[in-house]
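Trainee: Quick one, what's the 3D model for this:
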Amino acid sequence: MANNKKSNKNQQPSSAKFVFWMVGIVVVFILGFIFLGNHTKPDEKAKTKETIDYSNQPFLGDESAPVSIIEFGDYKCPNCKQFSEGIVPIIQQELVDSGKAKFYFMNDSFINIDSIRSAKFAESVFQELGNETFWKFHDKLFAKQPKDPNAEKMDVFTEKFLADTLKELVSDDEAKKVVENFQAKKSDKAWEKDMEYAKKLGVTGTPTLFVNGKMFTGSIDDLINMVEKAAKGKKNE
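Mentor: Model (predicted):
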């Protein structure tokens, strides 16, 4: 399921656990269809491990962190929105801010043309304006995801919508650079790289998480335990 970095929250791990248990029922409900792959694609077999090139990918955390977590997501996926807003902050507090892991976002754009357009536009943001602005735009897109249950079939994330959304975060001149990058299809290869990984790794739904190249299924506690174990293993090597 990175920085020049997204700003970290100065909360202690214990407070993160407190928040987690305070929203326990809601989080468990979300995890029920996030980690079990509710938003699924048919006819693809899950694979367990693949060597992954993490270069030129947006990530949260310290580049030297021993464990790499990937989220494969789609900007039109409602479950990805819930994951981004409800679960990623816990991952950041527990695993990223502690220096145990880096958190990457890779595209698996399969819902409709909006999915592809927004993913490529976000890649253009990353290429032209860097990692920090990418994550701000990334979060803004999920915040603006339409609530209409039929929105997945609608053409909502138009080029104009994406450019206007970016202008809420950066200057007109900066937004213009991104639009020109997008129109010149300079971000296509980065998007295609993500999609090839999603296929090779056997991603069958979004969001899907990988830890050091291995597909993860389970609860947030399982994820924390898996990352902490992997991080200790790296230190002992």
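
Trainee: from here on, contacts and neighbour counts on C-alpha atoms
Mentor: Noted.

Trainee: Specify the local secondary structure of the residue most central in space within the chain.
Mentor: Centroid-nearest residue in the chain: residue 105, 3.3 Å away (criterion: Cα atoms, centre = their mean). Classification of residue 105 using DSSP: H, G, I helix; E, B strand; the rest coil returns strand.

Trainee: Over to residue 82?
Mentor: Relying on three-state DSSP, one would call residue 82 helix.

Trainee: Run through the residues that contact the closest residue to it other than its chain neighbours.
Mentor: Residue nearest to residue 82 in three dimensions, not counting chain neighbours: residue 30, with 7.0 Å by Cα to Cα, 6 or more residues apart in numbering. Applying Cα atoms under 8 Å, 6 or more residues apart in numbering to residue 30 gives the contacts 79, 82, 83.

Trainee: What's the separation between the residue nearest to the centre of the chain and residue 153?
Mentor: 23 Å (Cα to Cα, to the nearest Å).

Trainee: go on, residue 138?
Mentor: Taking Cα to Cα, one finds residue 138 at 21 Å from residue 153.

Trainee: Look at these two and report which has more neighbours.
Mentor: Remark: of residue 138 and residue 153, residue 138 carries more neighbours, 21 against 12, as counted by other Cα atoms under 10 Å.

Trainee: re the thing from before, could you single out the nearest of the contacts of residue 30 to residue 158?
Mentor: residue 79 (21.0 Å; Cα to Cα).

Trainee: Another sequence for comparison is provided below:
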Amino acid sequence: MANQKPKAKGKSKPATKNYVRNKNQRSSSWIFWVIGIIALGIIFVLFVGNFGDKNDDSNNGSIDYKDQPYLGKESADVKVLEFGDYKCPVCKNFNETLFPEINKDLIQTGKIKFYFINYPFINVDSRRSAQFAETVYSELGNDSFWKFHELLYKKQPADHNAEKQDIFTEDFLVKTLAEATSEKDASKVKKAFDASNHDEDVKKDEALVSKLGVDSTPTLFVNGKRFEGGTYDDLKKRVEEASKGKN
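Mentor: Model prediction:
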């Protein structure tokens, strides 16, 4: 598969490689996440392409959030899902640029609970990473999961050629977890991973991917409805609407 060159979207954009992967692993014809710098700070812009038929009805009541890792207060009445792949460069960009804003404005303020759902389709180590992360969550709990999650994205190679290479080996994942938590915790998870790779939990995520018609990463849902806004302000507005019971 040929590598996709990033498309420019205005002269003021930094030279950041941004592109979205779909389930057929084809280069997308549009850019999903673009970072634009302005005088007072950073505006994160989300360009949403055509995903096919959209369901305007909320799926929130039919989504099983049980046993899924999340950040936020239990009292938050708005649920935001991110579907991601640990080998996806755009997901890396999302987690290192836009997510800190989401965390500050929406999670820490008690407005949302933010969930991560695996959609591992890019390469063999996409699935291995998802399985290992599920094992971390099972053995060490929510806090350790998010520490591992954040560090794994940070350690994703900058070279996009690595996307189709088997980089996230089991040894790599164990060492990454040890950096995020401790050698003792990493040893515990490795032993559990060798006994059971928690692929059934990954399959549970994939069933939700199929149910909601997700076909690219990263994709966000707000209270069961796909987010189709154009800016970060649109996302905040959508969260406010959801908190007021608006579809």
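
Trainee: Quantify their similarity with the TM-score.
Mentor: The TM-score (TM-score structural alignment, normalised by the length of structure 1) is 0.81; 205 aligned residues with a Cα RMSD of 2.1 Å.

Trainee: hang on, the earlier thing: compile the contacts of residue 30 of structure 1 into CSV and extend it with columns for distance to residue 124 of structure 1 and neighbour count.
Mentor: Listed next are the contacts of residue 30 of structure 1 as CSV, based on distance: Cα to Cα, whole Å; neighbours: other Cα atoms under 10 Å:
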residue, distance to residue 124 of structure 1, neighbour count
79, 24, 23
82, 24, 18
83, 23, 24
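
Trainee: Now these in CSV, please, with extra columns for distance to residue 55 of structure 1.
Mentor: CSV is the format used below for the contacts of residue 30 of structure 1 (distance: Cα to Cα, whole Å):
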residue, distance to residue 55 of structure 1
79, 27
82, 27
83, 24
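
Trainee: tell me the helices in structure 1, going along the chain?
Mentor: For structure 1, the helices defined by DSSP state H cover 13-22, 24-34, 78-86, 88-91, 113-129, 131-143, 159-167, 172-183, 188-200, 220-235.

Trainee: Which one, of those helices, ends up nearest to residue 149 of structure 1?
Mentor: Among these, helix 78-86 sits nearest to residue 149 of structure 1 (Cα to Cα), with 9.2 Å.

Trainee: quick check: that closest one aligns to which part of structure 2?
Mentor: Taken onto structure 2 by TM-score structural alignment, helix 78-86 of structure 1 occupies residues 89-97 there.

Trainee: Could you do stretch 193-203 of structure 1 as well?
Mentor: By TM-score structural alignment, stretch 193-203 of structure 1 lines up with residues 204-214 in structure 2.

Trainee: What lies in contact with that stretch?
Mentor: So stretch 204-214 of structure 2 is contacted by 51, 63, 83, 117, 118, 119, 215 (Cα under 8 Å, 6+ apart).

Trainee: again with stretch 162-178 of structure 2
Mentor: Under the criterion Cα under 8 Å, 6+ apart, external residues in contact with stretch 162-178 of structure 2 comprise 87-89, 122-126, 128-129, 132, 148, 151-152, 183-187, 189-190.

Trainee: run the last query once more with 6 Å
Mentor: Stretch 162-178 of structure 2 is contacted from outside by 87, 123, 125, 148, 186, using Cα atoms under 6 Å, 6 or more residues apart in numbering.

Trainee: Out of these, grab the one that's most surrounded.
Mentor: Going by other Cα under 10 Å, residue 87 tops the contacts of stretch 162-178 of structure 2 with 29 neighbours.

Trainee: Most tightly packed of the helices of structure 1?
Mentor: Neighbour counts (mean count of other Cα atoms under 10 Å) averaged over each of the helices of structure 1 peak at helix 113-129, with a mean of 23.

Trainee: can you tell me what part of structure 2 that one aligns to?
Mentor: By TM-score structural alignment, helix 113-129 of structure 1 lines up with residues 124-140 in structure 2.

Trainee: gap between that stretch and the chain center?
Mentor: Taking the mean of its C-alpha atoms, stretch 124-140 of structure 2 sits 14 Å from the chain's own mean (Cα atoms, centre = their mean, to the nearest Å).

Trainee: do the same with stretch 68-82 of structure 1
Mentor: 5 Å.

Trainee: repeat for stretch 207-225 of structure 1
Mentor: 13 Å.

Trainee: Return the residues in contact with the residue nearest to residue 115 of structure 1 when sequence neighbours are not counted.
Mentor: Distance criterion Cα to Cα, 6+ apart; nearest residue to residue 115 of structure 1, sequence neighbours excluded, is residue 109 at 5.0 Å. Going by Cα under 6 Å, 6+ apart, residue 109 of structure 1 touches 74, 115, 116.
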